[in-house]
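Trainee: next comes the sequence, and after it the predicted model I'd like to discuss.
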Amino acid sequence: MAAPKVPRVIVKKKGAERLNESADAAPYQELLQSLYDGVLITDATGRIMDVNERAMDFLLYTKDELSRLNIINIIAGANEVLLEALRRNIEQHRYTLIEASCIRKDHTTFPAEIATNRLVLTPEGHLCFFVRNITKRKKAEEALKQTVTRLKEMDLSKSRFVANVSHELRTPLTIINTFVALVNDGVAGTVSDQQKECLETVLRNCERLAGLIDDVLDLGRIESGREEFRRGRVNFTDLLKQCHHDFIPQCLLHHQQFNLEMPETLPDALCDRDKIAQVLTNLVGNANKFTPEEGVITLRAVQENEVIRIDIEDTGPGIRPEDQSRIFEAFIQLARTEDNTGSKGTGLGLAISKHIIDIHEGIIQVESIPEKGSRFFFTLPIHTEEKNLDAFITDRMRFMEARDRQLAMLVLQVAAPSAPGGTPASKEAAERLRTLAMEALDCTAEQTFLFEASQALIVLLDGTEQTRDGVAARLQLTLGKQRQAIMDGIRMAYLEPTRARTPREWLTQALALLKPLPIGPVETTPLRVLIVDDDASILNLMVRVLHECGAGLDLKSTTSGYDACIHFGEWNPDLVVLDLHLPDIDGKRVFDSMTKRLPHRTTKFLVVSGYRGDIDEIMQLGCDDSLCKPFDFDEFVMKVKRLLNLDSQPLGAAAKVANPT
């Protein structure tokens, strides 16, 4: 006979009694009630066995009411899966902290931080939930978040305002500079020496204002992330020699000695060449400005472990110690002279330099002793392929995020013919794949990186617009058109946009996801070629040769210029072979008529004529290629195939077209 079912509330009450009887009740309750957090003790199934006063205050329940509930009823969104995960973590001695909402008796909620642990007061053990009300903290975090957002918006508005004003100043400044220069050159009449002096003062200040505008715009772009950085391998020895060469005339003009000190060979640096050249120009230019006549400026470079250190040292008046900590702030013009006068610069050069070096993950600092000179120095990482890859991805991420775009990563790898899907193929095959991928995806070389360690081609795309299927289809179409296979197997991985991964983690995951990309012969519409020539025999010969060249072309021919224009409009050929001397209309007019119909022209034009002057004239109008009669048919077929992006296959026997009489 089955045992009678015991009501749940009685079982729970007995469990609670056992819990309190299992230890000295007074110390246990005293400890429980003294805790700052709300405490709920449950059995293994989550049924609440005991609570403290703090928990009842939080949840607005009485102790008896809570004894009828499960912890799942208290934590919003909790279920058996969560409870099982908590039990498993406790069994494995792993600390668990949950941030969730707790549900009060009146169905309102409050944000809470909930820590879980095991409580062993009885043989079966219990779960202990420590609940902390974090409403005040959440309100403070939200207020802080809103404040930060407002400050960012204000800073962005300031930057936009300054940038807009700077742009607006360019036009009137250019007009002022141009007309003052014209007057100064005597275009508007004779200028006296006194007038010339005044005009040259205006021109100098126009130049200074133009420099200020450029610096403001540079700083705004760098601060906002909208300035594109392209770090890569740079021959730093050449860069330093170029800087030294550029400043020699200016130093000689000021009777200064300018020294370049560096070892015979320096390792290549990982940097954006143009940006670091800008830093060198700022620092050496400042040294030139503040160093007196007969002074010495030294540009020095040495390798220190994994970085290159560059020093720019001068024998100028130096910088006061209290000013050195502020010297890299924007719009700061600090005194460097005994009479406490500052420079007449924009106060932005050093701020821009610091931003540039920070992005290069280097350091820039100043050391100075008043009356003895200053030394500015900065560091740059030495180039390695791994660092270059990280920089390639990081630079593109920063640039895209500043434009509220997301980056997607495409990874392609060519398998060696002997081991498809396994060992990577040669660098030559990977380079060939790079060219084809750029063609297929309409991207630039700056968006690609060939990681030699694994012969993997990395292409960074705008993931906001691209999809994996679309990218794969475009690659398959371009690669499938190749008449000679460049490889036996291509593997591909495409990672959707993400901002969560580091560059190296992103690539590691992509390499792990490489899968074969089927590249078989694709079903494509035959390429269309329209041939127009006034000589029927030559026309027929060109048609026959192209039929026999093995390219599978769809051909149409005519001797009439008017008919050619009609065929062009109805048929939309990929290539037009056009004789410039036609019986009914001049070939140049035919070319003009056809190209005007194509604002975004994709049709190629190969013009044919017996007169070189006509060919030179039409080539200047944008024609793609030409042939002068008489010509070899091998050359004719080669040009047709090249214009259609097909492999050239010489016919062997060279026929010639006669020069027209």
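Mentor: Yep, that arrived. Numbers count the residues shown, from 1 in each chain.
Trainee: only C-alpha atoms from now on, for both contacts and neighbour counts.
Mentor: Fine.
Trainee: next structured bit after the top helix by length along the chain?
Mentor: Looking across the chain with DSSP state H, the single longest helix is helix 135-184. Per DSSP states H and E, helix 135-184 leads on to helix 193-224 as the next helix or strand towards the C-terminus.
Trainee: for that next one, buried residues please.
Mentor: By 16 or more other Cα atoms under 10 Å, the buried positions in helix 193-224 come out as 196, 199, 202-203, 206, 209-210, 212-222, 224.
Trainee: try this one side by side with the last:
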Amino acid sequence: MFKSATVKLTGWYLVILMVISLLFSVAIYQLNFQEINLRLENLQQGITNSRMMRSRVNQPGVSPADRSISPNSFQQEQDQLRLDQSHQAAVQMILALVYINIFVLIAGGFGSYFLARRTLGPIEKSHEAQSRFTSDASHELRTPLAAMKAELEVSLRDEKLTPEEAREQLESNLEEVNKLISLSEMLLKMARLDYDKLEKKHINLVEMLPSVMKPFAKYKKRFDITTRKSAMLVGNEAAIMELMNILIENAIKYSPERSRISIRIFERRTMTGFEIKNTGTPIHPEKLPHIFDRFYRADTSRTESGKNGYGLGLAIAKKITDIHHGYIQASSTEKETSFTCYLPNIRNITAKIQDPSL
């Protein structure tokens, strides 16, 4: 679809370019041809006047017949010469304009294709991401729904179903419903991050950390926390809290029980950093570049969905950092896995305001 759209857009760009080029060529030809004719007429008039003046001068040893020049014959010769010169000049201009337009056609074709690809590139990427997102979301929604349907059909066919079994069946269905609710909430978060403009204010990341850690109070003995006295940045408080929450939850989920988790808040030039490290199974180097993709999971097995989640958490984390003009990176070795996000701090914002070029 986008290939044909690129060809069509290239064609339209080229048509517009060639129409403009041809119009300019016609205008240039007419102006130059009129200028050449005018100059030749002036030159012819000057030569005619000069020859006629010389014909009136008596020259010794030359007969009157030789001194006299037929005005009509001379005028015809001059007119023919002017027409020949005009024709040659016209041919030369036409050839030059043809060559120029051929060059414009070739160069414009490549340029038009480049511009068409550049114009449609972001749209194509967005369309592909949306299609992939829809496909993956449909798959994730279908899995719990299929499980619920199968369990309910089995229960309805069982005429000897006891109240205890029915209760167990309802609890299982409730678990699947909770998974669907969790998935729908994450999908809504992604949609809001894609289309909403978040309100930003001054935030102290160090003061925010205790509020972020409250949901993980039962794991507090596992954390080693290192912070500055203050780490100010400009951002949306709810989004930044969600970002930190995702990274902490991810570290807990994929690290052995009772293992240590390191959290560090620091500043590096004009960026404030939030780093979290945990031990556990390392992420394969080939999979590391894709862990921030939507619905991507380093463990592709779907049999442990309760542990692996839906593969949206890190995608949301990256989206939050992108919205705040920051970036997030991950590294993984046999010893530890670390995630570090960098967000512009107050000095960064002030520098951009003071520097008109930024």
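Mentor: Structure's in. What do you need? What you are looking at is a predicted structure, and each value in this text was computed from that prediction instead of being measured.
Trainee: where does the TM-score land?
Mentor: Aligned and superposed, the two chains score 0.59 in TM-score terms (TM-score structural alignment, normalised by the length of structure 2); 263 aligned residues with a Cα RMSD of 4.6 Å.
Trainee: related to what we said a few turns ago, between helix 193-224 and the longest helix of structure 1, find me the angle.
Mentor: Helix 135-184 of structure 1 and helix 193-224 are oriented at 150 degrees to each other (axes from the mean of the first three to the mean of the last three Cα atoms, to 10 degrees).
Trainee: so how far is helix 135-184 of structure 1 off the chain centroid?
Mentor: 23 Å (Cα atoms, centre = their mean, to the nearest Å).
Trainee: so His202 of structure 2 lies in a helix, does it not?
Mentor: No - secondary structure of His202 of structure 2 (DSSP: H, G, I helix; E, B strand; the rest coil): strand, not part of a helix.
Trainee: burial check on Ser343 of structure 1, number of neighbours?
Mentor: Counted by other Cα atoms under 10 Å, the residues lying close to Ser343 of structure 1 total 15.
Trainee: and what about it, helix, strand or coil?
Mentor: Criterion first, three-state DSSP; result for Ser343 of structure 1: coil.
Trainee: ok, it touching Phe331?
Mentor: No - using Cα atoms under 8 Å as the test, Ser343 of structure 1 is too far from Phe331 to be in contact (11.5 Å).
Trainee: just give me the match in structure 2 for Cys206 of structure 1.
Mentor: With TM-score structural alignment as the criterion, Cys206 of structure 1 lines up with Val177 in structure 2.
Trainee: what's the answer for Ile615 of structure 1, then?
Mentor: Matched to structure 2 by TM-score structural alignment, Ile615 of structure 1 sits unpaired.
Trainee: tally of neighbours for Ile615 of structure 1?
Mentor: Around Ile615 of structure 1 sit 20 other residues, with neighbours defined as other Cα under 10 Å.
Trainee: surely it touches Phe605?
Mentor: No - counting by Cα under 8 Å, Phe605 is not a contact partner of Ile615 of structure 1; they are 12.0 Å apart.
Trainee: aligned partner of Asn236 of structure 2 in structure 1?
Mentor: In structure 1, the residue paired with Asn236 of structure 2 according to TM-score structural alignment is Asp272.
Trainee: how about the aligned residue in structure 2 for Leu334 of structure 1: what's its closest non-neighbour residue?
Mentor: By TM-score structural alignment, Leu334 of structure 1 lines up with Ala298 in structure 2. Distances taken as Cα to Cα, 6 or more residues apart in numbering put Lys287 closest to Ala298 of structure 2, at 6.2 Å, once the chain neighbours are dropped.
Trainee: let's verify the equivalent of that neighbour over in structure 1: helix, strand, or coil?
Mentor: In structure 1, the residue paired with Lys287 of structure 2 is Asp323, using TM-score structural alignment. Here Asp323 of structure 1 is helix, with the state taken from three-state DSSP.
Trainee: wait, Asp323 of structure 1 touches Leu334, no?
Mentor: Yes - between Asp323 of structure 1 and Leu334 there is a contact under Cα under 8 Å: 6.9 Å.
Trainee: these two: which is more packed in?
Mentor: Using other Cα under 10 Å as the criterion, Asp323 of structure 1 and Leu334 rank with Leu334 on top: 17 against 14.
Trainee: is it true that that one lies in a helix?
Mentor: No - if the criterion is three-state DSSP, then Leu334 of structure 1 is coil and not within a helix.
Trainee: run through the residues that contact it.
Mentor: The neighbours of Leu334 of structure 1, taking Cα atoms under 8 Å, 6 or more residues apart in numbering as the test, are 319, 323, 327, 341-343.
Trainee: quick check, nearest of these to Ile297 of structure 1?
Mentor: Set against Ile297 of structure 1, the nearest of these by Cα to Cα is Ile319 (15.8 Å).
Trainee: wait, that closest one touches Thr341, no?
Mentor: No - with contact defined as Cα under 8 Å, Ile319 of structure 1 does not reach Thr341; the gap is 11.6 Å.
Trainee: neighbour count for the two, which is higher?
Mentor: More crowded of Ile319 of structure 1 and Thr341, by other Cα under 10 Å: Ile319, with 23 against 11.
Trainee: which residue ranges of the stretch 251-400 of structure 1 form helices?
Mentor: Assigned helices in the stretch 251-400 of structure 1, in chain order: 273-290, 321-324, 349-359, 385-402 (criterion: DSSP state H, counting those that start in this stretch).
Trainee: columns distance to Gly480 of structure 1 on top of these, output as TSV?
Mentor: Output for the helices of the stretch 251-400 of structure 1, formatted as TSV (distance: least, Cα to Cα, whole Å):
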stretch	distance to Gly480 of structure 1
helix 273-290	38
helix 321-324	62
helix 349-359	41
helix 385-402	29
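Trainee: surely Met492 of structure 1 is in a helix?
Mentor: No - applying three-state DSSP, one finds Met492 of structure 1 to be strand, outside a helix.
Trainee: what's the burial count for it?
Mentor: Counted by other Cα under 10 Å, the residues lying close to Met492 of structure 1 total 21.
Trainee: which residue is nearest the middle of structure 2?
Mentor: Pro122 (4.6 Å; Cα atoms, centre = their mean).
Trainee: any idea how far Pro289 of structure 2 is from that one?
Mentor: To Pro289 of structure 2, Pro122 of structure 2 is 20 Å away according to Cα to Cα, to the nearest Å.
Trainee: for Ala231 of structure 2, same thing?
Mentor: In this structure, Ala231 of structure 2 and Pro289 of structure 2 are 29 Å apart, going by Cα to Cα.
Trainee: between those two, point out the one with more neighbours.
Mentor: Of the pair Ala231 of structure 2 and Pro289, Ala231 is the one with more neighbours under other Cα under 10 Å, namely 20 against 12.
Trainee: that one is in contact with Thr272, isn't it?
Mentor: Yes - here Ala231 of structure 2 reaches Thr272: they are 6.6 Å apart, a contact under Cα under 8 Å.
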